[in-house]
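**Student:** Need the 3D shape of this:
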Amino acid sequence: MKHILILGGSYAGISTAHRLLKSAPKSSMKITLVSPNTHFYWSMASCRAAIPGGFADEQVFQPIAPGFEQYPAGQFGFVIGEAESLDVEGKKVVVSGTAGKQVVGYDFLVLATGSSAKGGLPFKGLGSTDVTKDKLHEFQERVKKAGTIVVAGGGVTGCEVAGELAYEYSRDKKIILIASGPSILPVAPPSVSNLAAKYLLDLKVDLKLRTKITSSLTLANNKVELTLSSGNTIKADMYIPTFGLVPNSSYIPSTYLNSDGYVFVDEYLRMKGTKDIWAIGDVSCLERPQFLTCDRQSAHVAKNLVIMLNNKAPLEYKIATRPIGIQIGRKTATGFFGTWRLPSWLMVWARKNLFTEKLKPTVDGSLF
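**Tutor:** Model (predicted):
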């Protein structure tokens, strides 16, 4: 019997575990899932969940363990802890948790530890479920009290956060979105960037393009003073920098990581230079962090592991273009597929609940 160790209670980790348990011969493997989180966090809805009244906790958090109780005893184990170090040659991981440190060996290892939002913002998990919930609630309280809120960053997260804030509070609060480029959403076709900007302006967002924040100073009254590249300053009650993600890869030897901390992978999604380790989702350097991409990588690795359990050669992974959607408030959205702008009505229909209806089916495995 092969021991498959999966690090990370992310979508990538949970979906891979369920896929394996549903498709591999029961006598051929045992799976251990390691996560510092007791609950799975539906971070795709975090930009709305962070706004007071957006989503209740139970709509974005679900306990992980009950979803795996359906499988035979001895076939699945759940360890609440965090990977501290990886010994590639010795095929073991040091895990630190509430019960102290333990060494967990493996035959096959799946790295699905995801990423964190820079600055400790609750747009991704923050180390443990309790910490993430506390930060989310703290963020909500700050939003309630703020009169002027500055969102920095013209990427997807920045635009979605500004849109959610403006949809809820355009009459009561001043929402400012600062982007360094000549347009927002630089990865999107111009037609999508322009439409998203229109939606934000319609929600009365003060959009400042070609502008950078050169410094920030916390004042005595808990306000923040931001100095802009123009030399002007803005005083705000809340400052939300949305400058990308940090991969949760500190436990991985640096030789397997690129300069930004993402895992190098080969054509099979294996960590480069190894035979029995795979990296999927946000921690991998192969593709942009995205739900559809993560799901596709999970399905591929699960299929390959089943193939290898049957002593056959794994299949190569093929990169494919996936659609990207951007929600601007609750009633407008846009998106693109390659260079094509997708119909707004389709994006609004598809993303109206930010896929929260998939949370429970993901955790209990019925989605797979």
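**Student:** only C-alpha atoms for contact and neighbour calcs from this point on.
**Tutor:** Will do.
**Student:** What residues sit buried inside the strand ranked longest in the chain?
**Tutor:** Criterion DSSP state E: the longest strand present in the chain is strand 76-87. Within strand 76-87, the residues scored as buried using 16 or more other CA atoms under 10 Å are 76, 78-86.
**Student:** Tell me the first helix or strand C-terminal of the longest helix anywhere in the chain.
**Tutor:** Using DSSP state H, we find that the single longest helix of the chain is helix 291-309. Per DSSP states H and E, the first helix or strand lying C-terminal to helix 291-309 is strand 324-328.
**Student:** and the angle for that following strand with helix 291-309?
**Tutor:** Orientation of strand 324-328 against helix 291-309 (axes from the mean of the first three to the mean of the last three CA atoms, to 10 degrees) gives an angle of 140 degrees.
**Student:** helices or strands up against strand 324-328?
**Tutor:** helix 156-169, helix 190-202, strand 332-337, helix 344-351 (3 or more CA pairs under 8 Å, 6 or more residues apart in numbering; DSSP states H and E).
**Student:** Columns mean neighbour count on top of the ones you listed, output as TSV?
**Tutor:** Formatted as TSV, the helices and strands packed on strand 324-328 follow (neighbours: other CA atoms under 10 Å):
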stretch	mean neighbour count
helix 156-169	24
helix 190-202	18
strand 332-337	22
helix 344-351	17
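**Student:** quick one more, to check against the first:
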Amino acid sequence: MTNAKTVVILGAGWAGLPLAHKLLKYTSSKTALKVILVSPNSHFFWNVAATRGLIPGIIPDTSMFIPIATGFEHYPVDTFEFVLGRATVIQSSSNSVTILANSGENRTFHYHHLVIATGSSIASGLPLKPIGTHEETLTAWHELQARVSSARDIVIAGAGPTGVEVAGELAAKFGKLKKVTLIMNGDFPLESSKDLLPSVRTTLDKDLQKLGVKLIRKTRVKEVSIGNDGTTQLLILDNGSKVVADLFLPLHGIQLNNTFIPDNFLDSQGNVNLDGNMRVVGTENVWAIGDVSNAGPKQLTVTDGQIIYLADALDAALTTKGPVAPYQPVSKTMIFLSLGKKYATGQIGSWRLWGILVSYIKGRNLFVDTADGYVSGKHLRHAAM
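**Tutor:** Below you'll find the model as predicted:
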């Protein structure tokens, strides 16, 4: 498309993929536009269901991994390009980004606007988020499922949302067939989550115990080694005690996918540093969204608001209709936690949600039935701009 304005989006996850759809649906009708979406993954990983999907036979691969390119086939071919690869260098002075394609070749793309939406990974490298290409993630996913199937003693470190849900899902499925242990830093699950009601923490604590999860409190794993039998793992805790596990799942902490980003784009914590309009500080046409940025809490529940804002801001920049008001980060606490299909809890603002409501909305199938529509752009929030 000649004279088209090019927007390059790095990352096709929960933020980058729907942002591409919004620009193609609404902005491309106002100005000549080409969207280039870059990701090492050919498939979208519906990892909101990974806490249950890691149990073999529960959720099929076809529901967990949805082809990305297929979801964009209804757009004119000259308005969209999907590039399998990962960014290695951003040159803001020349408005270019270098991509190492999955095929091994280096490609350079010039942009009018660049969006960094590369997200984060589990710090331990466990495949509850993408770990590389689709093939690499799928292989690691199947290996994890096999280990879950064979393990008798499963120990989880980290009582954040992911650790709590994994412990609950495993205990709900296997009951007394497997021993599930959750090691937490504090006295209660999610103790480090700001603005969370004490009643939400105590509800989680009680429900985990009802499911048979053993809770080890106020400690953390200090050292991991192979047990005397050569197969189990010996966990040494900082309180001096020892725990033996067939399968150890460290689910605390995330690692930002930021290794290719210039240092002057980052804040002291490694987040992409944004101004009030979600632009990278010191730039005019580089933006960021989602976990990799400092736009707000690194929670899926705040992503919709970021997508809506950035789509509007880019629309304004591309159509020269004028600046938009500064982004207002979500200040309301929103969290929904399911522990299998029976137990659940959550919070919106200062209200603790009834467990039966969260179970119905989330716990039944972890939104798997909406995955295809999300990846194809049919389920966009606040679609009209």
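**Student:** Can you give me the TM-score here?
**Tutor:** In this superposition the chains share a TM-score of 0.97, using TM-score structural alignment, normalised by the length of the first structure; 368 aligned residues with a CA RMSD of 1.3 Å.
**Student:** hmm, back to that, got JSON lines for the helices and strands packed on strand 324-328 of the first structure, with distance to residue 210 of the first structure too?
**Tutor:** As requested, those are exported to JSON lines (distance: least, CA to CA, whole Å):
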{"stretch": "helix 156-169", "distance to residue 210 of the first structure": "15"}
{"stretch": "helix 190-202", "distance to residue 210 of the first structure": "14"}
{"stretch": "strand 332-337", "distance to residue 210 of the first structure": "22"}
{"stretch": "helix 344-351", "distance to residue 210 of the first structure": "26"}
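**Student:** so which of the ones you listed comes closest to residue 28 of the first structure?
**Tutor:** Nearest to residue 28 of the first structure among those is helix 344-351 (38.8 Å), distances taken as CA to CA.
**Student:** which non-adjacent residue is nearest the aligned partner of residue 79 of the second structure in the first structure?
**Tutor:** Alignment note (TM-score structural alignment): residue 79 of the second structure maps to residue 75 of the first structure. In this structure, residue 75 of the first structure finds its nearest non-sequential neighbour in residue 30, 4.6 Å apart by CA to CA, 6 or more residues apart in numbering.
**Student:** In contact with the one in the first structure that sits across from residue 131 of the second structure in the alignment, which residues are there?
**Tutor:** The alignment partner of residue 131 of the second structure in the first structure, by TM-score structural alignment, is residue 126. By CA atoms under 8 Å, 6 or more residues apart in numbering, residue 126 of the first structure lies in contact with 116, 120, 132.
**Student:** residues in contact with the closest residue to residue 32 of the second structure other than its chain neighbours?
**Tutor:** The shortest distance from residue 32 of the second structure to any residue other than its chain neighbours is 4.6 Å, reached at residue 4 (CA to CA, 6+ apart). Applying CA under 8 Å, 6+ apart to residue 4 of the second structure gives the contacts 31-34.
**Student:** Can you tell me the element the match of residue 131 of the second structure falls in?
**Tutor:** Residue 126 of the first structure belongs to no helix or strand, assigned by DSSP H and E.
**Student:** hang on, residue 344 of the first structure packs against residue 336?
**Tutor:** No: between residue 344 of the first structure and residue 336 there is no contact under CA atoms under 8 Å: 9.7 Å.
**Student:** Please say which position in the second structure residue 304 of the first structure maps to.
**Tutor:** That one, residue 304 of the first structure, aligns with residue 313 by TM-score structural alignment.
**Student:** Three-state assignment for the residue at the greatest distance from the centre of the first structure, please.
**Tutor:** In the first structure, counting by CA atoms, centre = their mean, residue 231 sits farthest out from the average C-alpha position, at 34.4 Å. Under DSSP: H, G, I helix; E, B strand; the rest coil, residue 231 of the first structure falls in the coil class.
**Student:** Tell me how far it lies from residue 63 of the first structure.
**Tutor:** 48 Å (CA to CA, to the nearest Å).
**Student:** same deal with residue 171 of the first structure?
**Tutor:** Going from residue 171 of the first structure to residue 63 of the first structure by CA to CA gives 37 Å.
**Student:** Residue 13 of the first structure too?
**Tutor:** Counting by CA to CA - residue 13 of the first structure and residue 63 of the first structure are separated by 14 Å.
**Student:** The two: which is more packed in?
**Tutor:** Legend: neighbour count by other CA atoms under 10 Å for residue 13 of the first structure and residue 63, higher for residue 13 (25 against 16).
**Student:** Aligned counterpart of that one in the second structure, please.
**Tutor:** So, by TM-score structural alignment, residue 13 of the first structure is matched to residue 16.
**Student:** Excluding sequence neighbours, find me the nearest residue to that match.
**Tutor:** Distances taken as CA to CA, 6+ apart place residue 117 nearest to residue 16 of the second structure, at 5.4 Å, with adjacent residues excluded.
**Student:** ok, how many other residues are close to the alignment partner in the first structure of the one you found?
**Tutor:** Matched to the first structure by TM-score structural alignment, residue 117 of the second structure sits across from residue 112. For residue 112 of the first structure, the neighbour count with other CA under 10 Å is 29.
**Student:** How about the contacts made by residue 112 of the first structure?
**Tutor:** Listed by CA under 8 Å, 6+ apart, the contact partners of residue 112 of the first structure are 6-10, 12-13, 279-283.
**Student:** out of those, who's nearest residue 242 of the first structure?
**Tutor:** residue 282 (16.4 Å).
**Student:** and the closest one, how many neighbours does it have?
**Tutor:** Other residues close to residue 282 of the first structure by other CA under 10 Å number 28.
**Student:** do the same with residue 76 of the second structure
**Tutor:** Neighbour number of residue 76 of the second structure under other CA under 10 Å is 10.
**Student:** how much space between it and residue 32 of the second structure?
**Tutor:** 12 Å.
**Student:** what's around the equivalent of residue 156 of the second structure over in the first structure, how many residues?
**Tutor:** When the first structure is aligned by TM-score structural alignment, residue 156 of the second structure is paired with residue 151. Neighbourhood size, residue 151 of the first structure [other CA under 10 Å]: 22.
**Student:** ok, residue 151 of the first structure - contacts?
**Tutor:** 158, 161-162, 175-178, 239-242.
**Student:** Please repeat the previous calculation with a cut-off of 6 Å.
**Tutor:** Contacts for residue 151 of the first structure (CA atoms under 6 Å, 6 or more residues apart in numbering) come out as 177, 240-241.
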